[in-house]
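**Q** Got a predicted model here, sequence first, then my questions.
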Amino acid sequence: MTDAIKIDVWSDIACPWCYIGKRNLEAGLAATAEDDDAPRVEVTFHSFELSPDTPVDFDGDELDFLSSHKGMPREQVQQMLANVTGVAKDAGLDYHFDILKHTNTVKAHELLHFAKAQGRQHEMTERLMAAYFTEGRHVGRVDELVELAAEVGLDADAARAALESGEYLTAVRADQDQARSYGINGVPFFVIDGKYGVSGAQPADAFAQIARQVWAERGAVAVAE
């Protein structure tokens, strides 16, 4: 049997395009599921911090952060957020930047690695992104993260212990080091089978096409052998 295609995704749970890219990837892969020879795919998420210098409790809203941190006029920021909200809606996501709590995401990334060790990385990634972009939850605080971990079936006490000890910080840093070695300086970024790089929240059709292409290449190699 042909091995599954490996898709490694570098993202930040506080990156609006990463959530859109995740949805589009899922839709693209779902479209291939009906193929006679449907590609088998394994998706793994990796840590990337867009704004590692952000405090856990940022004093202000998303407009304040982007206008001060990025040096952008508030009117321009408003237009940008309205645009991404529209694109998100097309992907089936309901963003609420008015209630979003901007925060440091390193602890959220540590939680994702804890969840990965328990076989719940995908569920935890989805829960964190939904909590941040659609529900206005504070994903920088340990107490809130523990609650979210419990919601996807993870042990709350074990999650708290992992976060308070920093047990998975080394794994977060290893992901970031690998991103630098690949030359990744923006997310989302998708690495397919360690040899193809796809940058940005591509449309679902693009993800379906590349999955089919790589799967066909795999099949051709198998026949040749």
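**A** Yep, it's here. Numbers count the residues shown, from 1 in each chain.

**Q** Could you use CA atoms for every contact and neighbour count after this?
**A** Noted.

**Q** show me where this protein has strands.
**A** When secondary structure is read from DSSP state E, the chain shows strands at 5-11, 41-47, 189-192, 196-199.

**Q** These: which one's closest to A179?
**A** For A179, the closest of these is strand 5-11, at 7.4 Å, according to Cα to Cα.

**Q** mind listing what E135 touches?
**A** The contact partners of E135, taken as Cα atoms under 8 Å, 6 or more residues apart in numbering, are H96, I99, L100.

**Q** I'd like the strands of the chain as CSV, with distance to Y19 and mean neighbour count appended.
**A** CSV is the format used below for those (distance: least, Cα to Cα, whole Å; neighbours: other Cα atoms under 10 Å):
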stretch, distance to Y19, mean neighbour count
strand 5-11, 8, 21
strand 41-47, 12, 18
strand 189-192, 12, 22
strand 196-199, 14, 14
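
**Q** here comes the other one, which I'd like you to weigh against the first:
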Amino acid sequence: MPGTLKVDIWSDIACPWCYIGKRKFDRGIEDFRAAAGDDAPAVEVAYHSFELAPDTPVDFEGSEAEFLQSHKGMPASQVRDMLGRVTAIANETGLDYNFDALQHTNTVKAHQLLHYAKSRGRQLEAKERLLRAYFIEGRHIGRDADLADLAAEIGLDRDDVLRSLSENEHLEEVRADQALAQQYGITGVPFFVFDGKYGVSGAQEPASFAQVLDQVWNEREKV
């Protein structure tokens, strides 16, 4: 009987490459399972917390371009070119990024929501909803009430989400993810760990992800 492959992914909601990487990874899973046919294992995905800019205020006054200029010291022309390239690559994967509408914010509470959703079997839905809200819809994902609204849209209890976020119920799990990332030497995201053994960095192409899944599964089958 087919088994299960575990993939742990470190990412940040405020990372444009993480959403692109998610799309490519999801397609890589589809390609891998299609090639394996009836022998294909299930692929169990778990997302882990990584904050690219933990010092970001919840209510940043300014655009994404202004944030990059002020926090990264990048000139305006370089920022415009970079965001244009990222937008074009995202569009190739079916994602319509809107950096003009994006509300830059601190993501620690969004990561807590992902752990809350995980405890209720809804993490993958929550991850997709948060990324779409942030990069495409221009929604705020840093405040408790806004996060509770998004959680309710995927069927979670809004009042209980508010309680959880106000109590920082899952903050320890966020910090544990970040500590494990340090142990692994992860300095950028997205970062994928396959079967607890093999690390892959960056938004690779679907074929690359499918190849890694196939390699890891074949190695396990030979043991």
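**A** Yes, it's here. Bear in mind the structure is a predicted one, so any value in this text is a computation, not a measurement.

**Q** Helices along the first structure, start to end?
**A** Along the first structure, the stretches classed as helices by DSSP state H are 16-32, 62-69, 74-90, 106-117, 121-133, 142-151, 156-165, 169-182, 204-224.

**Q** By how much does the second one deviate from the second structure on average?
**A** Between helix 62-69 of the first structure and its aligned stretch in the second structure, the superposed structures give an average distance of 0.4 Å (mean Cα distance after the TM-score superposition for the first structure).

**Q** circling back to that earlier point, right, and the strands of the first structure - which one's nearest E144 of the first structure?
**A** With respect to E144 of the first structure, and counting by Cα to Cα, the nearest of the strands of the first structure is strand 41-47 at 19.3 Å.

**Q** Count the residues that sit near the aligned partner of L150 of the second structure in the first structure.
**A** In the first structure, the residue matched to L150 of the second structure (TM-score structural alignment) is L148. Neighbours of L148 of the first structure under the rule other Cα atoms under 10 Å: 21.

**Q** before we move on, what about L162 of the second structure?
**A** As a burial measure, the neighbour count of L162 of the second structure was computed by other Cα under 10 Å and equals 20.

**Q** again, but for T125 of the first structure
**A** That count, for T125 of the first structure with other Cα under 10 Å as the rule, works out to 24.

**Q** Just tell me what R40 of the first structure corresponds to in the second structure.
**A** With TM-score structural alignment as the criterion, the equivalent of R40 of the first structure in the second structure is A42.

**Q** Please read the previous query as pertaining to P73 of the first structure.
**A** So P73 of the first structure corresponds to P75, using TM-score structural alignment.

**Q** Can you tell me which of the helices of the first structure is most buried?
**A** Stretch with highest mean neighbour count among the helices of the first structure: helix 106-117 (a mean of 23; mean count of other Cα atoms under 10 Å).

**Q** so where is that one in the second structure?
**A** Per the alignment by TM-score structural alignment, helix 106-117 of the first structure matches residues 108-119 in the second structure.

**Q** Can you give the contact residues for that stretch?
**A** Contacts made with stretch 108-119 of the second structure from outside it, assessed by Cα under 8 Å, 6+ apart, are listed as 12-13, 47, 49, 51, 54, 123-124, 126-127, 130, 141-144, 147, 151, 156, 161, 164-165, 168-171, 173-174.

**Q** just to revisit the earlier point, among the contacts of E135 of the first structure, who's most crowded?
**A** Highest neighbour count within the contacts of E135 of the first structure, by other Cα under 10 Å: L100, with 19 neighbours.

**Q** what about the nearest residue to that one once chain neighbours are set aside, how many neighbours?
**A** Excluding its sequence neighbours, the residue lying closest to L100 of the first structure (Cα to Cα, 6 or more residues apart in numbering) is G136, at 4.5 Å. As a burial measure, the neighbour count of G136 of the first structure was computed by other Cα under 10 Å and equals 17.

**Q** Might you report the residue contacts of G136 of the first structure?
**A** H96, I99, L100, K101.

**Q** Can I get those in JSON lines including distance to A201 of the first structure?
**A** Conversion of the contacts of G136 of the first structure to JSON lines gives the following (distance: Cα to Cα, whole Å):
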{"residue": "H96", "distance to A201 of the first structure": "19"}
{"residue": "I99", "distance to A201 of the first structure": "23"}
{"residue": "L100", "distance to A201 of the first structure": "21"}
{"residue": "K101", "distance to A201 of the first structure": "23"}
